[in-house]
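[1] curious how this folds, go ahead:
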Amino acid sequence: MSSKTATPMEDVMREKITTAFSPSNLIIRNDSHLHAHHAPMQGSTSKETHFHVTITSSAFQSKMQPARHRMVYGLLKDEMSQDGGIHALQLKTKTPEEEQREKERQGH
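    Next up is the predicted model:
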């Protein structure tokens, strides 16, 4: 099963996050194209450097945002440290309860 996909970094992120956090909701948005012109990205052949990730998981229960973000950064540290890896990671982390409250607020 060594089939190459067009989004290997996103695939690894999805697999790691799913395994670690069993999210009820996971949205990975690749924003790399928005940053391709930035100086640090010149010469980079990777099309997977900037991501916006939304994770809803009960694993975040009773943890503040910084602790939640550290959990995700720790999980993806290899992908963030490798050449051509993740350059920027924007996170939105929620518990299922927080997501439900958010939906209720938006519905009114």
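
[2] from here on, contacts and neighbour counts on C-alpha atoms
    Noted.

[3] now the strands for this protein?
    25-30, 50-56, 88-94 (DSSP state E).

[4] ok, residue 91 - contacts?
    Residue 91 is in contact with 52-55, 69, counting by CA atoms under 8 Å, 6 or more residues apart in numbering.

[5] mind listing what's buried along stretch 93-103?
    93-96, 99 (16 or more other CA atoms under 10 Å).

[6] could you do stretch 48-58 as well?
    Neighbour-count burial for stretch 48-58 [16+ other CA under 10 Å]: 48-51, 53-58.

[7] next, the second sequence, to be compared with the first:
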Amino acid sequence: MTVAQTIEAKLRQGLAPESLTVIDESHRHVGHAGHRPGGESHFRVEIVSAQFAGKSRVERQRMIHALLAEELTGPIHALSLSTQTPDEKIP
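    Predicted coordinates:
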């Protein structure tokens, strides 16, 4: 399983998102710290989940970081997050 697939599986299981997009942006960071040949180091996640309701931006990020704790200590060097509830979702 790739890192992107692991991220998607863990977030789907932990947050039951209405929508989830995991984008490997490693190619944009060639020559920067944490970049590895073959990518799978820098990711952007766009997620819409009802479980974010009533939570601040920081609380939402902490929820995701808790689910991805193992990956954040290893293969993930950078993680950019866009977190929304279904009510906040931009059409």
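
[8] out of the buried residues of stretch 93-103 of the first structure, which comes closest to residue 20 of the first structure?
    Each of those was checked against residue 20 of the first structure using CA to CA; the closest is residue 93, at 13.7 Å.

[9] what's near enough to touch residue 25 of the second structure?
    39, 41-44.

[10] one more: residue 14 of the first structure?
    Residue 14 of the first structure touches 26, 28, counting by CA under 8 Å, 6+ apart.

[11] can you find the partner of it in the second structure?
    Correspondence of residue 14 of the first structure to the second structure, assessed by TM-score structural alignment: residue 8.

[12] now residue 60 of the first structure
    Aligned by TM-score structural alignment, residue 60 of the first structure pairs with residue 52 of the second structure.

[13] contacting residues around its match?
    By CA under 8 Å, 6+ apart, the residues touching residue 52 of the second structure are 60, 83-85.

[14] as TSV, these with distance to residue 22 of the second structure would be great.
    As requested, the contacts of residue 52 of the second structure are exported to TSV (distance: CA to CA, whole Å):
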residue	distance to residue 22 of the second structure
60	16
83	12
84	14
85	17
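
[15] ok, so of the residues you listed, who is nearest residue 69 of the second structure?
    For the contacts of residue 52 of the second structure, the residue nearest residue 69 of the second structure by CA to CA is residue 60; the value is 14.1 Å.

[16] how near is the closest one to residue 83 of the second structure?
    Separation of residue 60 of the second structure from residue 83 of the second structure (CA to CA, to the nearest Å) stands at 7 Å.

[17] and what of residue 21 of the second structure?
    From residue 21 of the second structure across to residue 83 of the second structure, the span is 11 Å (CA to CA).
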